[in-house]
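**Student:** sequence-free structure coming up:
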């Protein structure tokens, strides 16, 4: 495990302490979890962009053509 000295603005530290206390965890664990979540989100976005770049418009329309033109079931309709 590595160490990294992190300078955190006072308002963020105050919020982090408050949330860590509420979640019954350490500020360190809160920061590690937040960093892991952000890195995961960035990697997922990159992966989706890579996959989208490989997609063919023709395949997209072929899949859409297979979708039924029936009305959705009542329980599947969005209440407006």
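**Tutor:** All right, it came through fine. Bear in mind the structure is a predicted one, so any value in this text is a computation, not a measurement.
**Student:** contacts and neighbour counts: CA atoms only from here.
**Tutor:** Fine.
**Student:** show me the contacts for residue 43.
**Tutor:** Residues near residue 43 by C-alpha atoms under 8 Å, 6 or more residues apart in numbering: none.
**Student:** second structure follows, compare the two:
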């Protein structure tokens, strides 16, 4: 595990302390979770952008041509 010193504005530090207390976790745990969630989000965007670059518009059009041209069922009747 690594140690990292971070400077936070006082207002962010106060909210962090408050939220950690409400969640019943340490500030370190809350920060670790927040960073992990943000990284996950950024990595997902990166993954989807990479997939989009490899996409074939022609293959997508061929796939769409296989979709039947019918009205969707009304969910209220299901």
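**Tutor:** On my side now, so go ahead. Note that the coordinates shown come from a computational prediction; the quantities given were computed from them, not determined experimentally.
**Student:** got a TM-score for the pair?
**Tutor:** The TM-score (TM-score structural alignment, normalised by the length of the second structure) is 0.89; 76 aligned residues with a C-alpha RMSD of 1.3 Å.
**Student:** need the residue closest to the centroid of the second structure.
**Tutor:** The centroid of the second structure falls nearest to residue 41 when counting by C-alpha atoms, centre = their mean (3.5 Å).
**Student:** pull the longest helix from the first structure.
**Tutor:** helix 27-54 (DSSP state H).
**Student:** hmm, who's touching the helix or strand just after that one?
**Tutor:** Downstream of helix 27-54 of the first structure, the first helix or strand assigned by DSSP states H and E is helix 57-65. With contact meaning C-alpha under 8 Å, 6+ apart, helix 57-65 of the first structure is reached by no other residue.
**Student:** how close does helix 57-65 of the first structure sit to the second structure?
**Tutor:** Compared with the second structure after the fit, helix 57-65 of the first structure shows a mean deviation of 1.0 Å (mean C-alpha distance after the TM-score superposition for the first structure).
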